[in-house]
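Engineer: Need coordinates for the following:
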Amino acid sequence: MGTVGIREVAALAGVSVSTVSNVLNRPERVGAASAARVRAAIETLGYVPNLPARQLRGVRSGTIGMAVFNTAIPFFNQVIFGAETVAERAGLSVMVGNSYESVARQARHLANFEQYRVDGVLVTPVTHDLSAMHRLHQRGVPVVLLDARDDAGDFDSVWLDDVGGGRLATEHLIAIGRTRIWFVGGPLGVRQNADRLAGCREAVAAAGGATLTVREGDGVGLRVGRETGDRIAAMPAGERPDGVFAASDMEAIGLMQSLLRAGLRIPGDVAIVGYDDSDFAANTSVPLSSVRQPALAMGQSAAELLIERLANADSAVKQIAFDPELIERESSGGGSV
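Structural biologist: Sure, this is the predicted structure:
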């Protein structure tokens, strides 16, 4: 198929070229029915407005797009830095979009990347649904999944074994004698959280004699941890958990703050293990045990895969899996690291 332009969109929608232009630039001037026909035609034809005039067909933009899950999580700041380091060496700049756990925000970032004709895209999918990434791929935009695996093998990807990480954290809590285990994290619609919980369930099931309670949060961060900590502190001592696996360091730190404020001992009353091993983990009031993710290396590897894909679009799909590592500190009875 040849290049799809505004005239083709107008013809399919049964409107004038000026109407299509108004839908794109001044939508308030177009009636709802006409606008709907234009948007349907754009989707059917795969038309992408070419915003910067310098980005003509066949000319590289020198920019890659990067849509990450949530920059409030320290892990993703390191991932971005790793990708930028590799991109700079290749003469590329990085346009970053923060999806902030929202499918709609992620979709807007991907649409913007396409409009600005980025050379390729790094993306941490918010959900298991990869249809938006497939649309980019079908339109000739290389996509590499970051912190997510592609079970179908359609995309290059870089990911951590989060099931293994969840299992590792929970096995450690059980090994130090904890039997009332809580998993704190969410939303569970996010693949990483669901996988960490799956590993946690596996460890509890294999151990025997331990119980698991799942506390799904409605977001990521200190607030979720603090609210959970307040709930635990209000429980009778014989009913509260004696071991908590938090799906991120920020949730673990918020949990720790609430428990210490209530006078509970860590790890005496409640042992805690987080996830990410962010810079904060070793510097909390009680140094936090955490599952380490090699964020910098993951960002670098993802950018390298994308640059390889730009150089050879027909090369075999590559998937790079990193193994988790448990860093034991005082929050679960280990030494400070």
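Engineer: drop to CA atoms for contacts and neighbour counts, all remaining ones
Structural biologist: Fine.
Engineer: now the helices: where do they sit in the stretch 151-300 of the chain?
Structural biologist: 162-175, 191-207, 222-233, 249-261, 295-311 (DSSP state H, counting those that start in this stretch).
Engineer: So which of those is nearest residue 275?
Structural biologist: helix 249-261 (5.1 Å; C-alpha to C-alpha).
Engineer: What lies in contact with that closest one?
Structural biologist: The contact list for helix 249-261, computed with C-alpha atoms under 8 Å, 6 or more residues apart in numbering, reads 73, 184-185, 220-230, 232-233, 245-246, 265-266, 272-278, 280-281, 284, 288, 290.
Engineer: Selecting buried members of those in ChimeraX, what would you type?
Structural biologist: Selecting only the buried entries of these in ChimeraX, with 16 or more other C-alpha atoms under 10 Å as the criterion:
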select :73,184,185,220,221,222,223,224,225,226,228,229,230,232,233,245,246,266,272,273,274,275,276,277,278,281,288,290
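Engineer: From residue 125, how far off is residue 98?
Structural biologist: 11 Å (C-alpha to C-alpha, to the nearest Å).
Engineer: joint contacts of those two?
Structural biologist: 68-69, 106.
Engineer: Sort out for me which of the residues you listed are in helices.
Structural biologist: When the shared contacts of residue 98 and residue 125 are checked against helices (DSSP state H), the matches are residue 106.
Engineer: Dump the shared contacts of residue 98 and residue 125 to CSV, plus distance to residue 255 and neighbour count.
Structural biologist: Shown next, in CSV, are those (distance: C-alpha to C-alpha, whole Å; neighbours: other C-alpha atoms under 10 Å):
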residue, distance to residue 255, neighbour count
68, 25, 25
69, 22, 24
106, 29, 23
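Engineer: got JSON lines for the shared contacts of residue 98 and residue 125, with distance to residue 205 too?
Structural biologist: Listed next are those as JSON lines, based on distance: C-alpha to C-alpha, whole Å:
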{"residue": "68", "distance to residue 205": "33"}
{"residue": "69", "distance to residue 205": "30"}
{"residue": "106", "distance to residue 205": "36"}
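Engineer: quick check, nearest of the shared contacts of residue 98 and residue 125 to residue 156?
Structural biologist: For the shared contacts of residue 98 and residue 125, the nearest to residue 156 is residue 68 (16.1 Å; C-alpha to C-alpha).
Engineer: Pull up the gap between the spatially most central residue of the chain and residue 199, please.
Structural biologist: Central residue of the chain (C-alpha atoms, centre = their mean): residue 69, 3.6 Å from the mean position. Separation of residue 69 from residue 199 (C-alpha to C-alpha): 21 Å.
Engineer: and for comparison, fold this next one:
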Amino acid sequence: MGRTDLNGSAAAGGRRRQDHEMKRVGIRDVAERAGVSISTVSNALNRPHLVSEQLVHRVRSAADQLGYVPLQAAQQLRAGRSGLLGLTVINIANPFFADMVAGAEDAASAAGLRVLVGNSSDDIAKERDHLELFERVQVEGALVSPFGPLEPWLERLRRRGIPAVLVDAVDDTGQLPSVSFDDVAGGRLAAEHLLATGRRRLAFVGAREEVRQVRERLEGARAAVAACPGATLEPIWTTRTTSERGRAFGEELAGRDPSTRPNGLVASNDHLAIGLVHGLISGGMRVPDDVAVVGYDDIEFAAIAAVPLTSVRQPARTMGRTAAELLIARIAGTAGADLGNIVYQPELIVRASTAGRGDA
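Structural biologist: This is a model prediction of the structure:
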């Protein structure tokens, strides 16, 4: 009887192993079995000093039970592939995108992968060149933070069997997973804050309106202004969202007649906002007493600027890491039916650039 049970158990174990071989076990499966996040699994297996011994034991036990093999060791990420993830960003000079890259590298490193970064510098032709390069070097998958429309190039990647995940954007067709930010809510939050401090003449200073993130931030700001009787919103456009360009705009606004000059500004990023503050001050304005300024992204420099900047915080590093984890799950074939469209919500960080009250 005992011998029969042993043989039956061995046969059942063999069937379980065959099942695991038919469907590659991925990091998401281990996370579900252990009841922890994907990042915790990565840390427990690759950087155990970052988590508790109890979590390390739980994760490793789950991995052993499932027969998990790290992605890189699983036939070297498929024969003929590069071991690379491709990542395009709009402009890496903006610390938001630098943080996004760092987050993607965190997840890639935990999976034994490297990240090939393409900086588009606000140029759609460069962006398309980067995607063509990803195709030529056969990256394992592509993370795309798009500046312009890229459907034909993304379709070419798909035909080559290269999965893609959008970062800081949403696929309107519903075909691609995405990790994005609620920019409509962010723009509304920024404008509502200025209105709550008594400002009624607002301006939105940003890049070209065809950039989706900027368009949605403006949409949110307009919604807040529309709900406040007597408030106005003036859009001010620039092709470059640098601190130098912001300074020039600030000096120009400082020279306006006080009766028409905006007393509250929403900038489409923190570089632009910090420049606006410097330009306003050099033009004789007091920030925030005469003009209050809200930035966007909450980069590191926002808190240590000459006038600490109120800003809408985006979790850039978390977004990059989450997007890379989604992509790695797709490469491993463990992404599941849910494409994983993750949307982060804004948080307003209030600092000195909006502390005073403007004239209503």
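Engineer: which one of the shared contacts of residue 98 and residue 125 of structure 1 is nearest residue 85 of structure 1?
Structural biologist: residue 68 (16.3 Å).
Engineer: so how far is residue 109 of structure 1 from the closest one?
Structural biologist: 10 Å.
Engineer: Mutual contacts of these two, please.
Structural biologist: Counting by C-alpha under 8 Å, 6+ apart, the common neighbours of residue 68 of structure 1 and residue 109 are 97, 99.
Engineer: which residue ranges form the helices in the stretch 51-200 of structure 2?
Structural biologist: Under DSSP H, counting those that start in this stretch, the stretch 51-200 of structure 2 gives helices at 53-66, 95-110, 124-136, 151-159, 183-196.
Engineer: Now tabulate these in CSV and tack on distance to residue 332 of structure 2.
Structural biologist: CSV is the format used below for these (distance: least, C-alpha to C-alpha, whole Å):
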stretch, distance to residue 332 of structure 2
helix 53-66, 15
helix 95-110, 13
helix 124-136, 19
helix 151-159, 16
helix 183-196, 31
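Engineer: thinking again about what came up before, check contacts around the residue nearest to the centre of structure 1.
Structural biologist: 76, 98-101, 124-126 are the contacts of residue 69 of structure 1 under C-alpha under 8 Å, 6+ apart.
Engineer: What of residue 191 of structure 2?
Structural biologist: So residue 191 of structure 2 contacts 202, 220-221, 224-225, 266 (C-alpha under 8 Å, 6+ apart).
Engineer: and what of residue 304 of structure 1?
Structural biologist: Counting by C-alpha under 8 Å, 6+ apart, residue 304 of structure 1 has contacts 86-87.
Engineer: Residue in structure 2 paired with it?
Structural biologist: Under the alignment (TM-score structural alignment), residue 304 of structure 1 maps onto residue 325 of structure 2.
Engineer: and the gap between its match and residue 248 of structure 2?
Structural biologist: Distance from residue 325 of structure 2 to residue 248 of structure 2, by C-alpha to C-alpha: 41 Å.
Engineer: and if you look at residue 176 of structure 2?
Structural biologist: On the measure of C-alpha to C-alpha, residue 176 of structure 2 and residue 248 of structure 2 end up 40 Å apart.
Engineer: neighbours around whatever residue of structure 2 lines up with residue 61 of structure 1, how many?
Structural biologist: Using TM-score structural alignment, the equivalent of residue 61 of structure 1 in structure 2 is residue 82. A count of neighbours around residue 82 of structure 2, defined by other C-alpha atoms under 10 Å, yields 15.
Engineer: show me the contacts for residue 82 of structure 2.
Structural biologist: By C-alpha under 8 Å, 6+ apart, the neighbours of residue 82 of structure 2 are 137-140.
Engineer: Go through the residues you listed and name the one nearest residue 45 of structure 2.
Structural biologist: residue 140 (21.4 Å).
Engineer: Return the residue of structure 1 aligned against the closest one.
Structural biologist: In structure 1, residue 140 of structure 2 lands on residue 119 (TM-score structural alignment).
Engineer: For its match, which non-adjacent residue is closest in space?
Structural biologist: Counting by C-alpha to C-alpha, 6 or more residues apart in numbering, residue 64 is the residue found nearest to residue 119 of structure 1 once chain neighbours are left out, at 5.4 Å.
Engineer: quick one: contacts for that neighbour?
Structural biologist: Counted by C-alpha under 8 Å, 6+ apart, residue 64 of structure 1 has contacts 92-95, 113, 118-122.
Engineer: and if you look at residue 133 of structure 1?
Structural biologist: residue 143.
Engineer: Matching it against structure 2, which residue comes up?
Structural biologist: Match for residue 133 of structure 1 (TM-score structural alignment): residue 154.
Engineer: How much space separates that match from residue 130 of structure 2?
Structural biologist: Relative to residue 130 of structure 2, residue 154 of structure 2 is positioned 11 Å away (C-alpha to C-alpha).
Engineer: residue in structure 1 matching residue 46 of structure 2?
Structural biologist: Residue 46 of structure 2 maps onto nothing in structure 1, by TM-score structural alignment.
Engineer: residue contacts, residue 46 of structure 2?
Structural biologist: Contacts of residue 46 of structure 2 by C-alpha under 8 Å, 6+ apart are residue 110.
Engineer: again with residue 176 of structure 1
Structural biologist: Residues near residue 176 of structure 1 by C-alpha under 8 Å, 6+ apart: residue 332.
Engineer: could you measure it against residue 245 of structure 1, distance?
Structural biologist: On the measure of C-alpha to C-alpha, residue 176 of structure 1 and residue 245 of structure 1 end up 13 Å apart.
Engineer: ditto for residue 32 of structure 1
Structural biologist: Distance from residue 32 of structure 1 to residue 245 of structure 1, by C-alpha to C-alpha: 50 Å.
Engineer: repeat for residue 333 of structure 1
Structural biologist: 14 Å.
Engineer: same check, this time on residue 235 of structure 1
Structural biologist: Distance of residue 235 of structure 1 to residue 245 of structure 1, given as C-alpha to C-alpha: 18 Å.
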